[in-house]
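Novice: build the 3D model from these lines:
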Amino acid sequence: MQDRARETRKVLLESAAHMFVERGYAGTSVNGISDHSGRTSGAIYFHYSSKEKLALAVVREQFATWPQLTAAYTARGVPPLEKLVGLSLRVAQSLSEDVVARAGARLWAERRAIESAVPAPFDAWSVAATRLLAQARARGELAEGIEPSTAAVTLVSAFFGFCTLIDEMPGGRCWRELLEQWWTLTLRSLQADPDPAALLARVRAGSPARRGSAAPCPT
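Specialist: Coordinates of the predicted model:
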């Protein structure tokens, strides 16, 4: 019984995510989610009680993956700025290719249409970025005058803005290449001895996001 309930919640969550990505919060209805999922409206109300509660569940599901992503970049032996860039690739991949993550990002952007408070995506990311930048400074790898906590907030804000707009940018399907271009500019300001090409090459060689099976960008 628990397995069936868990599977139903998963189907409803993913169906709702598809609808939120395609139509936004205001344009999505419980009946539409019911049609997409093949489950009854009664099942939706039983598990989530309202469209609002279902939207919040989608947002929380997105952020539940961030600790798993950051855990992959706690291993010793990898310089902190490389960890930061590698982590950004994983998060960008999630925001580009995972429908629940994409829906969570859109719902956060439309949070004023949702009566309940929508969790912000920035807190855990900013803490992780601050820690990695502080480690880079301790190793002498951060440019003079860069304050880790302030720089982390700026980086995280710019990163999420970039990911939000990337689908609308020329070549948006090639999000990895666009993100590497962004990091090329950013690392010139962050690194004590700027060499973004070398750092990105090392990240590219070891990044799960780069080793994935995504189709190549069109030429």
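
Novice: going by C-alpha atoms from here, please, whenever you check contacts or count neighbours.
Specialist: Will do.

Novice: confirm Tyr73 sits in a strand?
Specialist: No. Membership of Tyr73 in a strand is not supported by DSSP: H, G, I helix; E, B strand; the rest coil, which gives coil.

Novice: ok, it - contacts?
Specialist: Neighbour list for Tyr73: Lys83, Gly86, Leu87 [criterion: CA atoms under 8 Å, 6 or more residues apart in numbering].

Novice: could you do Ala129 as well?
Specialist: So Ala129 contacts Leu84, Pro148, Ser149, Ala152, Val156 (CA under 8 Å, 6+ apart).

Novice: tell me the helices and strands packed up against the strand or helix carrying Val156.
Specialist: Using DSSP states H and E, Val156 falls within helix 148-165. Under the contact criterion of 3 or more CA pairs under 8 Å, 6 or more residues apart in numbering; DSSP states H and E, helix 148-165 touches helix 80-97, helix 122-138.

Novice: got the angle between the following helix or strand past it and helix 80-97?
Specialist: Per DSSP H and E, helix 148-165 leads on to helix 175-190 as the next helix or strand towards the C-terminus. Counting by axes from the mean of the first three to the mean of the last three CA atoms, to 10 degrees, helix 175-190 lies at 150 degrees to helix 80-97.

Novice: against which helices or strands is helix 175-190 packed?
Specialist: Using 3+ CA pairs under 8 Å, 6+ apart, helix 175-190 is in contact with helix 80-97, helix 196-206.

Novice: what about 7 Å?
Specialist: Helices and strands touching helix 175-190, by 3 or more CA pairs under 7 Å, 6 or more residues apart in numbering; DSSP states H and E, are helix 196-206.

Novice: another for comparison:
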Amino acid sequence: MARQQERARRTRAALVESAAIEFAKRGYAAASVNTILEGSNATKGAMYFHFQSKEELARAVLQSGVEQFTALTDRWTSRTDIGPFEALHGFVIDLAKLFHSSVIVRAEFRLIVEPEFYPDVQSGGSQVWGRTAHEFAIRAQRDGLLRADADPEKFTRVLAASLAGQRYMSDMTALEGDLGERFAESLEVILAAMASPEWLEKFARDGWPDSGSELPDS
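Specialist: Below you'll find the predicted structure:
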């Protein structure tokens, strides 16, 4: 029984991984179930044992992507040894690395903006990292690191939109390797407008510290 359960788990994982590759490449509507089956070495019967439809398979990819985003955000929000802006910088760098290394994350990002999944936007990966940015902004405000007139909600909206835009531009211009630099650029532009003068003076003098990236370079 245990061997059968392990085989079923591996088959399901292979289907999700193969589906992510196909969805990331072609999107949802053009994705081929036959190609997914070929990539996973699973039979159609095995697929329909785990997933009743292509949509259900896509939702499994979405959920897996959210789980990867959540694991990353949990690691950075638990950091208490560095300041909130330094932690946020480390987080966005690792977020860029995750986009580069995980096809499931790339597939989630593509699927979530397709018409079939518009209702899932509020529970998608962008909401996970948006909440993380907001948590760091609130911490910064509490610590006096934001300008007195800065709004953490605005900080979050602008940063999240900028990171999403940088991600799309990376796809369009095929400069995936520069994504970490682009994410850092977005953060620095927003901080220049909203961080306290004292923090900006310190940043101009010292730059970003080595905050201990959680993910290896690809």
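
Novice: what's the burial count for the spatially closest residue to Ala148 of structure 2 that is not a sequence neighbour?
Specialist: Nearest non-adjacent residue to Ala148 of structure 2, counting by CA to CA, 6 or more residues apart in numbering: Ser196, 7.6 Å away. Other residues lying near Ser196 of structure 2 total 19 when counted by other CA atoms under 10 Å.

Novice: and Ser196 of structure 2, how close does it get to Leu145 of structure 2?
Specialist: Counting by CA to CA, to the nearest Å, the gap from Ser196 of structure 2 to Leu145 of structure 2 is 5 Å.

Novice: reformat the helices and strands packed on helix 148-165 of structure 1 as CSV; add distance to Thr74 of structure 1.
Specialist: Below are these laid out as CSV (distance: least, CA to CA, whole Å):
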stretch, distance to Thr74 of structure 1
helix 80-97, 8
helix 122-138, 10
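
Novice: so which of those is the most packed in?
Specialist: helix 80-97 (a mean of 21; mean count of other CA atoms under 10 Å).

Novice: which residue range of structure 2 does it align onto?
Specialist: Using TM-score structural alignment, the residues of structure 2 aligned to helix 80-97 of structure 1 are 84-101.

Novice: that stretch vs structure 1, mean deviation?
Specialist: Stretch 84-101 of structure 2 differs from its equivalent in structure 1 by a mean of 1.4 Å after superposition (mean CA distance after the TM-score superposition for structure 1).

Novice: so how far is that stretch off the chain centroid?
Specialist: 9 Å (CA atoms, centre = their mean, to the nearest Å).

Novice: ok, and what's touching it?
Specialist: Stretch 84-101 of structure 2 is touched from outside by 76, 105-106, 133, 136, 139-140, 176, 179-180, 183-184, 208, 211, 213-215, 217-218, with contacts defined as CA atoms under 7 Å, 6 or more residues apart in numbering.

Novice: kindly recompute the last result at 6 Å.
Specialist: Outside stretch 84-101 of structure 2, the residues that touch it by CA atoms under 6 Å, 6 or more residues apart in numbering are Val105, Arg106, Phe136, Ala140, Leu179, Gly180, Leu215.

Novice: look up how far Ala96 of structure 2 lies from the aligned partner of Leu178 of structure 1 in structure 2.
Specialist: Taking TM-score structural alignment, the alignment pairs Leu178 of structure 1 with Arg182 from structure 2. Separation of Arg182 of structure 2 from Ala96 of structure 2 (CA to CA): 9 Å.

Novice: now Ser126 of structure 2
Specialist: Taken as CA to CA, the span from Ser126 of structure 2 to Ala96 of structure 2 is 13 Å.

Novice: what's the neighbour count on the closest residue to Trp175 of structure 1 other than its chain neighbours?
Specialist: Of all residues not flanking Trp175 of structure 1 in the chain, Ile166 sits nearest, at 6.8 Å (CA to CA, 6+ apart). Using other CA under 10 Å as the criterion, Ile166 of structure 1 is surrounded by 19 other residues.
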